[in-house]
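Engineer: let me see the structure of the following:
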Amino acid sequence: MMKSLIRWTATLGLVGTTMLTSLLGSYSKALALPEEQIVKTLQSVPVFAIADDQGVPLIAVEKEQKFTGVFISKQDAQNFFERLKKENPEVASKVKVQAVSLAQVYKMQTSQTDQNRLIIDFVPKESEVESAKKLLSERGQQYQGGVPLFVPKAGKESNFLVVNRNNQDFIPFFFEKAAALQMAEQYKKANPAEAATVKIDVIPLESVIATLQQSNDEALTKILLYPSQETIDFIRANSNQNAPNQPPANQPRPNNNTNNSPAPNR
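Structural biologist: Below you'll find the model as predicted:
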């Protein structure tokens, strides 16, 4: 898909309803969770697109389908942009790397019409994909694609670990395996009797978003998407708000009050 973006850069630009900064259009009303809850879950995570000053994304057209790439890593987006400047400087002069929230991307997806549908391809960080592949292969499983999220579990029933933030329990879903491992090790030290039960599941971001749209399970409201350290550094550099620490500082514990499937495992 990324090669297609280079090859088809002459198609840059779409109608206003596909602008990353626009929330126009009719949203799907058949959501199991309230729209505001889904947005709240996704809002705090920035992702990175190649777009012009009006927020119109760089697109590829292949077999009459329109595509655009949304990068999880700012550095990956910048690397792609540098390549674009060399291979198609005219188009590159019209666009730049722009940060948008995951919630904005979600709203853009749900506001589209079939006539002007733009397929959004999330571009995961390759090192995290390799980590997911290795983790799954050790269990005889295969990576099925998508943006891997790493979720610590523990206990005989493989309960999700939870952390408390502002007197609320959350289930962290990490964009980096290293952060999930750090939380898992913290739990092992605090609970040595359960150390052998601790594991890390891999759940695609795309599955999480789909599940938010299809289920009203209360456990879904507890999901906390935890950005990579690269993204946390970006947030801190571009916001007066406090970025999350890596990982959450308080002691994790098993979540015994929810079912065990906020999203399908891969």
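Engineer: can we go C-alpha only for contacts and neighbour counts from here?
Structural biologist: Fine.
Engineer: so where do the helices sit in the stretch 51-200 of the chain?
Structural biologist: Along the stretch 51-200 of the chain, counting by DSSP state H, counting those that start in this stretch, helices occupy 74-87, 89-92, 102-110, 126-137, 177-190.
Engineer: buried ones in the fourth one, by neighbour count?
Structural biologist: By that I understand helix 126-137. 128-129, 131-133, 135-136 (16 or more other C-alpha atoms under 10 Å).
Engineer: before we go on, could you also do this sequence so I can check it against the first one:
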Amino acid sequence: MLRLISFLISCTVATSLSSPIVTRRTALLSSTWFPIASASAATTASPETLIDLLKDIPTFAIVDKQGVPYMVVGEDAKVTGYFFTSYEEAKRILQTADASADKLVRELKREQPNTDPKDLINPWKLATITTVPLDVAVSLTANTVAKTAKNYFKIAPSANDIEDALDLSGQADLEEGKVPLFYVEEFRSPNGQQPLYFSKSQLLNDYRGDGKVQVTELFATLKEILVGEDPDLLKLTLIPPADSIARAHKITQQFKQEKAPFVLGQRIIIL
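Structural biologist: Below is the predicted model:
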């Protein structure tokens, strides 16, 4: 029986990147979870296994036309950039931020008519959406070099997926940066793999049985793949959100580059 862990299990991941230019293998190999795994004879997976699991799953980030990420200052004063698991969620957040900034500019013009026009610019007007493979996003969320420079990255599921996860778990809140994955224990793909979905509704579209939908968590699952003893863990596969691969391909074409840009070492800070 495949052993999946509860999505509420806490999992700490740390990756040390000495340079923004690193291979996928280097990024994952330098994480603290891989040395833990390599010390155990029961290890069932390598960094390459995780790369293969993650690399074809797109995430989406808000950037300028050159690929410099927009990062926001939170209540904890941390400067954070986000990788969204769905294009629609990235689009929703960008539209909400743009509308809020437009409203603020209108209010300032009305209340402070002598304000310098340079201070009345909506920074979100220059923003667009790029795509970043999930293996890169996972590595950057644990980038200790970035954190030393007070830059943080998080992976953000959609609001609907968070709500579905909380309904299934019975919990009141989901810690920021945690990514729910939905599955049915009995459900297998034709090649015998067990699919994990980022969206409950997408799972229910593909699964027609009577099995119970359950929820686990991305980072906790990745750690379990590395340190777990159950060989069935190697049969897990991630199913990208509907239309995300097509969206990622379209974005790449719009940038007219082999890969959509995402610039490390630069940032646009939104207070």
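Engineer: what's the most distant pair in the buried residues of helix 126-137 of structure 1?
Structural biologist: E128 and L136 (12.2 Å; C-alpha to C-alpha).
Engineer: residues touching the aligned partner of Y183 of structure 2 in structure 1, list them.
Structural biologist: Taking TM-score structural alignment, the alignment pairs Y183 of structure 2 with V151 from structure 1. By C-alpha atoms under 8 Å, 6 or more residues apart in numbering, the contact list for V151 of structure 1 reads 160, 172-174, 180, 200-203.
Engineer: out of those, flag the one nearest to K63 of structure 1.
Structural biologist: K63 of structure 1 has its nearest neighbour among these in I203, at 30.1 Å by C-alpha to C-alpha.
Engineer: distance of that closest one relative to Q54 of structure 1?
Structural biologist: Distance of I203 of structure 1 to Q54 of structure 1, computed by C-alpha to C-alpha, to the nearest Å: 33 Å.
Engineer: again, but for S101 of structure 1
Structural biologist: 16 Å.
Engineer: residue in structure 2 matching T68 of structure 1?
Structural biologist: With TM-score structural alignment defining the correspondence, T68 of structure 1 maps onto G81 in structure 2.
Engineer: you'd agree that match is up against A156?
Structural biologist: No: counting by C-alpha atoms under 8 Å, G81 of structure 2 stays clear of A156, with 9.8 Å between them.
Engineer: what ranges do the strands span in structure 1?
Structural biologist: 46-51, 60-62, 65-71, 96-101, 118-123, 148-154, 159-165, 168-174, 199-204, 223-226, 253-254 (DSSP state E).
Engineer: save those as TSV, and put in distance to N88 of structure 1 too.
Structural biologist: Shown next, in TSV, are the strands of structure 1 (distance: least, C-alpha to C-alpha, whole Å):
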stretch	distance to N88 of structure 1
strand 46-51	14
strand 60-62	14
strand 65-71	17
strand 96-101	13
strand 118-123	21
strand 148-154	31
strand 159-165	46
strand 168-174	35
strand 199-204	32
strand 223-226	35
strand 253-254	51
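Engineer: could you say which of the ones you listed is packed most deeply?
Structural biologist: Among these, strand 148-154 has the highest mean neighbour count (mean count of other C-alpha atoms under 10 Å), at a mean of 27.
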